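Q: Give the three-dimensional model of this entry:
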Amino acid sequence: MSDENVGDSSGEEESLHEKHRKEKKDLLAEIQKIRHSVPKNDKKKKKEAQEQIAKLENELKDRHERELAEFKGNSISSGADQELTGKMGNLDVGNTGETKESAEVAKRRKQMAKNQKRRDKKSEKNKERDAMLKQQELDNLSGKRHLETQKIKQLLAARNLKIHEIASDGNCLYNAISHQMKNEKVTNESLRRQTSDHMKGNADEFLPFLTKLDTGDCYTPEEYEYYCDAIANTSTWGGHLEIQAISKILKCRIEIIQAEGAPIILGEDHNNSNGPIVLAYHRHAFGLGEHYNSVEPKSEIDAENL
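A: So this is what the prediction gives:
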């Protein structure tokens, strides 16, 4: 294999490792989201959450190992192809029978065919998965997610508001609030940092409400410190405690519209130019649970389309 090809392979492998590191970071955020969604004293839900977390971790680990093995197999195959081409250029095959080189060629061709078969099988699985996802989207029209969204839209319409979609990447709470604080230049990053600092500086207000899924015990000071660091440095999902902190940081009233039950209001004593902020809370938006969307005023076009 040439030095140029070695360099390309090394770069591709580093890209694969970088992808794996990002996916591990995203999984950490998803795990935090699952933990936040479990009621404090619901042992059954805690057990189910632990099993779900273990499954997600094992699936990610297995997939990373499989992708790395496939990458190394393909790299070897590519190098073998180039070496094979060079050897075939110098191959002298007589009529007396198969030479040692031709036997090696046949062996490598067989390996290449095997690799291609594996890639074809993976492609077929991806097609099946896509078909299942499309069917799931159709099923969702009569499912909890669709019905919940329709209910929230009705509640917002009564206030002449509509949903402003926020990406479900773990930053939904912070981006939803940032969307409504444009004039204050509040960003996801700055809001996460302020939330982390506020919760660290007021641990007595928040620490008693954080418990471990497996035991139900409160976080230790060290675990609480790690929790706050994750708020600032990862895309971990934010929930009620973070909203409570943000309300105090921004000195504004935050109202959460939900399909089931009355709106939740935090910071009722704040009534200034920074509020109120209105969020749409979706319990069934995605497979792993909760999601926050922002809202915005309905336009004349929206009203005509009703």
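Q: C-alpha from now on. contacts and neighbour counts both.
A: OK.
Q: Tell me which other helices or strands the helix or strand where residue 146 lies touches.
A: Per DSSP states H and E: residue 146 is located in helix 144-157. Counting contacts by 3 or more C-alpha pairs under 8 Å, 6 or more residues apart in numbering; DSSP states H and E, helix 144-157 packs against strand 161-164, strand 254-258, strand 277-286.
Q: can you map out the helices along the stretch 51-200 of the chain?
A: Counting by DSSP state H, counting those that start in this stretch, the stretch 51-200 of the chain has helices at residues 100-140, 144-157, 172-179, 188-201.
Q: Out of those, which is closest to residue 301?
A: helix 144-157 (13.3 Å; C-alpha to C-alpha).
Q: quick one: the closest one to strand 254-258, angle?
A: 130 degrees (axes from the mean of the first three to the mean of the last three C-alpha atoms, to 10 degrees).
Q: Could you pull out the buried residues of helix 144-157?
A: Across helix 144-157, burial judged by 16 or more other C-alpha atoms under 10 Å covers 145, 148-149, 152-153, 155-157.
Q: I'd like the helices and strands packed on helix 144-157 written out as TSV, with mean neighbour count added.
A: What follows is the helices and strands packed on helix 144-157, written out as TSV (neighbours: other C-alpha atoms under 10 Å):
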stretch	mean neighbour count
strand 161-164	18
strand 254-258	22
strand 277-286	20
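Q: can you put the ones you listed in a markdown table and add distance to residue 64?
A: Formatted as a markdown table, the helices and strands packed on helix 144-157 follow (distance: least, C-alpha to C-alpha, whole Å):
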| stretch | distance to residue 64 |
| --- | --- |
| strand 161-164 | 35 |
| strand 254-258 | 38 |
| strand 277-286 | 24 |
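Q: before we go on, could you also do this sequence so I can check it against the first one:
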Amino acid sequence: MAENDGEVSELQQLLDRHKLERKELQAKTQKLKHAVPKGDKKKKKFVSAEVAQLELELTQRHEAELKALKAQSPDTQDENNLEISNSNEKNEKNTSTARISRAEKRREKQAAKERERQQRITEAEAENINSDRNLEIRKFQDIQNKYKLIMFEVPPDGNCLYYAISDQLDTRLGTKATVSDLRQQTADYMVAHESEFVPFIALDGNDSSLASEEFKSYCQNITETAKWGGQLEILALSNVYNVPVDIYQANGSIINIGEQYDVENKIRLSFHQYQYALGNHYNSLRPVHDTDTQ
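A: Reported below is the predicted structural model:
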């Protein structure tokens, strides 16, 4: 028994304080959980791990304080009360603590996986900082700054050349032309000027009839498939629209096509070898002042 029945025992004071601290922690953890933005799974994981850690630390501190009080108490009855109280508290929390422990382990495991994944990403980025792709990206940033150009990226789906030229015709010359229009115009021009293009299409050198058949098949594929276009197609469209085309590349000088056409608003394209997963790719390069009205 306590020395004065009118006074609250030291044990009871401790238990009351523990109860209050548990309520305060519960309020704090609820506030932390409510502060997580909806759908932010990463933040939710870290907050859950933090909550579990706070709950674990409070439980361990309470148990240590009860144990210390038991060791210091000379009163046998208080010792018995301490044992009963401690036992009741453990029983009361047995289910919830076990549940928290399992949940905590899952959260810690998930958090560890996320840290490992982020570490792999960081290491991979460090290794790839000087990859061909990243070097090409940086070089094009320098090109854009030097020539005051803005890159307008088009889909890398086999139609990139025609998308890029369509954008250039629209923004630079005020001419509307769809990808289908440009493909048809390209094929028509090449067929009409077969002798200029056949030497670059034929794979079997000396058989002119075979070369012609291959050429016709090549031109048919331009209009009927998503066949990727290159410098031959650029040359054809340069002649169709009587406009010069400059092709900027990260490794090498600017390629000029259709220089015989003296037009101020020339077409500017960027040619990429490494930046896109599907391989070679063209984008449209707009002068900086053009983007003010886009």
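Q: And the TM-score between them?
A: The TM-score (TM-score structural alignment, normalised by the length of the second structure) is 0.51; 167 aligned residues with a C-alpha RMSD of 2.8 Å.
Q: Minimum distance to residue 81 of the first structure: which of the helices and strands packed on helix 144-157 of the first structure has it?
A: strand 277-286 (44.7 Å).
Q: For the equivalent of residue 161 of the second structure over in the first structure, give its distance to residue 220 of the first structure.
A: Using TM-score structural alignment as the criterion, residue 161 of the second structure maps onto residue 173 of the first structure. According to C-alpha to C-alpha, to the nearest Å, residue 173 of the first structure stands 25 Å off from residue 220 of the first structure.
Q: quick one: which of the two has more around it?
A: Ranked by neighbour count (other C-alpha atoms under 10 Å), residue 173 of the first structure and residue 220 place residue 173 first, with 28 against 14.
Q: and the more buried one, what does it touch?
A: By C-alpha atoms under 8 Å, 6 or more residues apart in numbering, residue 173 of the first structure lies in contact with 237-239, 291-293.
Q: Going through these, which ones are buried?
A: Among the contacts of residue 173 of the first structure, the ones that count as buried by 16+ other C-alpha under 10 Å are 237-238, 291-293.
Q: Going by distance to residue 281 of the first structure, which of those wins?
A: Nearest to residue 281 of the first structure, judged by C-alpha to C-alpha, of these is residue 292 at 4.9 Å.
Q: Could you identify the residue of the second structure that aligns with that closest one?
A: Using TM-score structural alignment, the equivalent of residue 292 of the first structure in the second structure is residue 282.
Q: Would you mind measuring from the nearest residue to its match once chain neighbours are set aside to residue 94 of the second structure?
A: Closest residue to residue 282 of the second structure apart from its sequence neighbours, by C-alpha to C-alpha, 6 or more residues apart in numbering: residue 271 at 4.7 Å. Look at residue 271 of the second structure and residue 94 of the second structure: by C-alpha to C-alpha, they are 66 Å apart.
Q: can you pull the buried residues of stretch 166-186 of the first structure?
A: 166, 168, 170-181, 186.
Q: whoops, stretch 242-259 of the second structure was the one
A: 242-250, 254, 257-258.
Q: what does that stretch correspond to over in the first structure?
A: Aligning stretch 242-259 of the second structure against the first structure (TM-score structural alignment) gives residues 251-268.
Q: quick one: contacts of that stretch?
A: Defining contact as C-alpha under 8 Å, 6+ apart, one finds that stretch 251-268 of the first structure is touched by 148-149, 151-152, 155-156, 243-244, 247-248, 269-272, 274-282.
Q: From the chain's centroid, how far away is that stretch?
A: 26 Å (C-alpha atoms, centre = their mean, to the nearest Å).
Q: Can you give me the first-to-last residue distance of that stretch?
A: By C-alpha to C-alpha, the extent of stretch 251-268 of the first structure from end to end equals 10 Å.
Q: List the contacts of the equivalent of residue 186 of the second structure over in the first structure.
A: The alignment partner of residue 186 of the second structure in the first structure, by TM-score structural alignment, is residue 195. By C-alpha under 8 Å, 6+ apart, the residues touching residue 195 of the first structure are 231-232, 242, 245-246, 249.
Q: Need the residues you listed in TSV (columns: neighbour count and distance to residue 50 of the first structure).
A: Shown next, in TSV, are those (neighbours: other C-alpha atoms under 10 Å; distance: C-alpha to C-alpha, whole Å):
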residue	neighbour count	distance to residue 50 of the first structure
231	25	21
232	19	24
242	20	23
245	22	27
246	25	29
249	13	33
